[in-house]
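Visitor: can't give you the sequence, but here's the structure:
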């Protein structure tokens, strides 16, 4: 899924994903900012597709959260891979017999090879799989959550949140781009740096963005104001892993998330919102990073901490805005 740039040994993420999309109309997105797509498209059809994810992975965690917030649990089924994988593939080792009960696969790789027998890139989650053919549709993680909102609207829960409000779309796109490049990917840039110089540059970029977020969220409840949007989902999955993994394992250790008053309260606010906290499994998260990344943690020892109880402490951010997008558990 990732590669290292030759110059300076800095981390670069391989963003070459299978580009297919699932749309309401053939070749045309329901997002007015997108219009006609120039990639292969598949029809929206309840029950046809299976979202394969892993609770350990932040990119897959996004899709799990969005599916839950929009009420698509009975429309798009969910398959969960275990927290660790080898060089070949994520495995369905959480299921009885180590086999996904719907796809009847032991490895997600099998769905990729059913789509393209010569596929030779990373087998990544999240992935949308066509159940009738048991083959991959797409693993383009930003497009998956985008399309769950725009293309599956006819099947959303009646009180589903507006995760992509049009009135702030331009600013939201800019915020999400900064969150992705500087924070979501920024922690990996620190963790996988191969020289002191590359690490130092990555570290400075990350903490500049974290300070920017701390300031931005001082007087607004969520990134775009008084309601939860896709931007919050994308930031949350990194914050949820910060103290448990990124602070130590990825050497993002200027301070802990729990030592940043605003960001820590913001993260707890989201964690306590139905659809967010229940998707987090700290044990699986730690197993994934500390076991899979043998080059960073050759002993494979998984830390026992940190204490998770703080996530349930009062956050006090109700005073900043309406709790839109909340629902009863």
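Guide: Alright, I've got the coordinates. As the structure is a computational prediction, the values presented were derived from the model and not from experiment.
Visitor: make it CA atoms for all contacts and neighbour counts henceforth
Guide: Fine.
Visitor: show me where the protein has helices.
Guide: Secondary structure of the chain by DSSP state H: the helices cover 58-69, 109-115, 141-150, 169-178, 186-191, 196-216, 230-241, 261-271, 282-292.
Visitor: got JSON lines for the ones you listed, with mean neighbour count and distance to residue 81 too?
Guide: Formatted as JSON lines, the helices of the chain follow (neighbours: other Cα atoms under 10 Å; distance: least, Cα to Cα, whole Å):
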{"stretch": "helix 58-69", "mean neighbour count": "24", "distance to residue 81": "10"}
{"stretch": "helix 109-115", "mean neighbour count": "20", "distance to residue 81": "11"}
{"stretch": "helix 141-150", "mean neighbour count": "20", "distance to residue 81": "16"}
{"stretch": "helix 169-178", "mean neighbour count": "15", "distance to residue 81": "27"}
{"stretch": "helix 186-191", "mean neighbour count": "24", "distance to residue 81": "21"}
{"stretch": "helix 196-216", "mean neighbour count": "17", "distance to residue 81": "29"}
{"stretch": "helix 230-241", "mean neighbour count": "22", "distance to residue 81": "17"}
{"stretch": "helix 261-271", "mean neighbour count": "21", "distance to residue 81": "22"}
{"stretch": "helix 282-292", "mean neighbour count": "20", "distance to residue 81": "11"}
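Visitor: redo the ones you listed as TSV? Include distance to residue 84.
Guide: Converted to TSV, the helices of the chain look like this (distance: least, Cα to Cα, whole Å):
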stretch	distance to residue 84
helix 58-69	14
helix 109-115	14
helix 141-150	19
helix 169-178	28
helix 186-191	17
helix 196-216	25
helix 230-241	16
helix 261-271	24
helix 282-292	5
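Visitor: count of neighbours near residue 325?
Guide: Residue 325: 19 surrounding residues under other Cα atoms under 10 Å.
Visitor: okay, it and residue 273: tell me how far apart.
Guide: For residue 325, the distance to residue 273 equals 8 Å [Cα to Cα, to the nearest Å].
Visitor: over to residue 57?
Guide: With Cα to Cα as the criterion, residue 57 and residue 273 are 20 Å apart.
Visitor: more neighbours: which of these two?
Guide: Taking other Cα under 10 Å, residue 57 and residue 273 do not tie; residue 57 has more neighbours (23 against 19).
Visitor: the more buried one touches residue 285, doesn't it?
Guide: Yes - with contact defined as Cα atoms under 8 Å, residue 57 reaches residue 285; the gap is 7.1 Å.
Visitor: identify the contacts common to the two.
Guide: Residues touching both residue 57 and residue 285 (Cα atoms under 8 Å, 6 or more residues apart in numbering) are residue 83.
Visitor: dropping in the other structure now:
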């Protein structure tokens, strides 16, 4: 989601980091009933995501779990940004082959020529292919709608990620995870006063301790299979030791030192749709080379060793199945989503 180049633009005078919410909150639904709702149609939309960004990573996971690859095309932006934010410089001639844009900001300005970028340029973003206009950057709603509103185009065996009978519990878990974990690492990392950093740090680890205890006797956060709650937590956990522990000073302990969160995270990583959408190279380059106020040398650390994510997790004995009683895994990916060239220098 971040649009940051160098210093965070969201640090208040109090020293706190405050995340801006999505500005464009239209929805893509099965049966539109207002001007803010768009028709779900295969071949009409392009999902623009960064493999570095945890907020965008959610949508990549859900698109894959639901088997929507043929219905919604995917564009992967460069993990490095310049002063115009997310760019398509990994593509031939530096242009997205479908939209023809060099920068995602062009889709924002196609939607609102005067004020389209005033609240930043964030991912994930869904763009209408025929017009090049941004439809939505509402990252919490995008994944929910991909799981529900696109049911007609989902693969057989796709999981129910937001079942009605569990929504109240999922929402409650997500609320705490968002404030203290997903956003909490940013509040710690971008704090500009010691007291604000310590507040975020304390809340983060209190919530992680609570989640670690919750996962002692259950395989997933809510219910017996993967839900929205697991996806939202996973994208922060998978980045924790690689960037948040050191880069954002969230260093009471590593994820690998939690008794339940660590095997839980490995369980998800080894589930099709999760680990095969993770790119630690994108992740580390973005955080360590874009946040120059935190890492002015832009040196990218070599570790941790990714192979530890493939160690046995032994959580099958807790019961439950990843995709539900009638669900099946998505087909294997043919190739990585978007590899990067070797580091220079």
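Guide: Perfect, thanks for sending it. Quantities reported herein were computed from a predicted structural model and do not represent experimental measurements.
Visitor: counterpart of residue 225 of structure 1 over in structure 2?
Guide: Using TM-score structural alignment, the partner of residue 225 of structure 1 in structure 2 is residue 223.
Visitor: mind listing what its match touches?
Guide: residue 166.
Visitor: and if we set it to 10 Å?
Guide: 163, 165, 166, 169, 170, 320, 321, 324 (Cα atoms under 10 Å, 6 or more residues apart in numbering).
Visitor: what lines up with the first one in structure 1?
Guide: Okay, so that is residue 163 of structure 2. Using TM-score structural alignment, residue 163 of structure 2 sits opposite residue 165 in structure 1.
Visitor: so its match touches residue 149, yeah?
Guide: No - with contact defined as Cα atoms under 10 Å, residue 165 of structure 1 does not count as touching residue 149 (11.0 Å).
Visitor: shared neighbours, those two?
Guide: residue 230.
Visitor: related to what we said a few turns ago, closest one of the contacts of residue 223 of structure 2 to residue 156 of structure 2?
Guide: Nearest to residue 156 of structure 2 among the contacts of residue 223 of structure 2: residue 324, at 12.5 Å, using Cα to Cα.
Visitor: which stretches in structure 2 count as strands?
Guide: 27-29, 37-39, 45-49, 73-76, 125-128, 134-136 (DSSP state E).
Visitor: ok, and the closest non-adjacent residue to residue 328 of structure 1?
Guide: residue 274 (7.1 Å; Cα to Cα, 6 or more residues apart in numbering).
Visitor: which one of the contacts of residue 223 of structure 2 is nearest residue 9 of structure 2?
Guide: Residue 9 of structure 2 lies nearest to residue 170 out of these, by Cα to Cα, at 30.9 Å.
Visitor: can you pull the contacts of the spatially closest residue to the closest one that is not a sequence neighbour?
Guide: Spatial nearest neighbour of residue 170 of structure 2, excluding adjacent residues (Cα to Cα, 6+ apart): residue 229 at 5.8 Å. By Cα under 10 Å, 6+ apart, the residues touching residue 229 of structure 2 are 161-162, 167, 169-175, 177-178, 220-222.
Visitor: now swap in residue 138 of structure 2 and tell me
Guide: Contacts of residue 138 of structure 2 by Cα under 10 Å, 6+ apart are 21, 22, 23, 24, 25, 26, 27, 122, 123, 124, 125, 126.
Visitor: and those residues, which are buried?
Guide: By neighbour count, with 16 or more other Cα atoms under 10 Å, the contacts of residue 138 of structure 2 hold 22, 23, 24, 25, 26, 27, 122, 123, 124, 125, 126 as buried.
Visitor: export those residues to JSON lines and tack on distance to residue 238 of structure 2?
Guide: Putting these into JSON lines (distance: Cα to Cα, whole Å) gives the following:
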{"residue": "22", "distance to residue 238 of structure 2": "24"}
{"residue": "23", "distance to residue 238 of structure 2": "27"}
{"residue": "24", "distance to residue 238 of structure 2": "28"}
{"residue": "25", "distance to residue 238 of structure 2": "27"}
{"residue": "26", "distance to residue 238 of structure 2": "29"}
{"residue": "27", "distance to residue 238 of structure 2": "28"}
{"residue": "122", "distance to residue 238 of structure 2": "20"}
{"residue": "123", "distance to residue 238 of structure 2": "18"}
{"residue": "124", "distance to residue 238 of structure 2": "18"}
{"residue": "125", "distance to residue 238 of structure 2": "22"}
{"residue": "126", "distance to residue 238 of structure 2": "24"}
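Visitor: list the contacts for the residue sitting nearest the centre point of structure 1?
Guide: Nearest to the centroid of the C-alpha atoms of structure 1, with distances taken as Cα atoms, centre = their mean, sits residue 59, at 2.5 Å. Contacts here follow Cα under 10 Å, 6+ apart; on that basis residue 59 of structure 1 touches 53, 124, 125, 126, 141, 142, 145, 184, 234, 237, 238.
Visitor: aligned counterpart of the first one in structure 2, please.
Guide: Right, the one you point to is residue 53 of structure 1. The alignment partner of residue 53 of structure 1 in structure 2, by TM-score structural alignment, is residue 49.
Visitor: do the same with residue 211 of structure 1
Guide: Taking TM-score structural alignment, the alignment pairs residue 211 of structure 1 with residue 209 from structure 2.
Visitor: what residues are up against its match?
Guide: So residue 209 of structure 2 contacts 203, 258, 259, 260, 261 (Cα under 10 Å, 6+ apart).
Visitor: could you check how far it is from residue 252 of structure 2?
Guide: For residue 209 of structure 2, the distance to residue 252 of structure 2 - Cα to Cα - is 11 Å.
Visitor: now residue 138 of structure 2
Guide: 32 Å.
Visitor: circling back: for residue 87 of structure 1, find the nearest of the helices of structure 1.
Guide: helix 282-292 (9.3 Å).
Visitor: which part of structure 2 matches that closest one?
Guide: Helix 282-292 of structure 1 covers residues 280-290 of structure 2 once aligned (TM-score structural alignment).
Visitor: average distance between that stretch and structure 1?
Guide: With mean Cα distance after the TM-score superposition for structure 1, stretch 280-290 of structure 2 departs from structure 1 by a mean of 0.4 Å once superposed.
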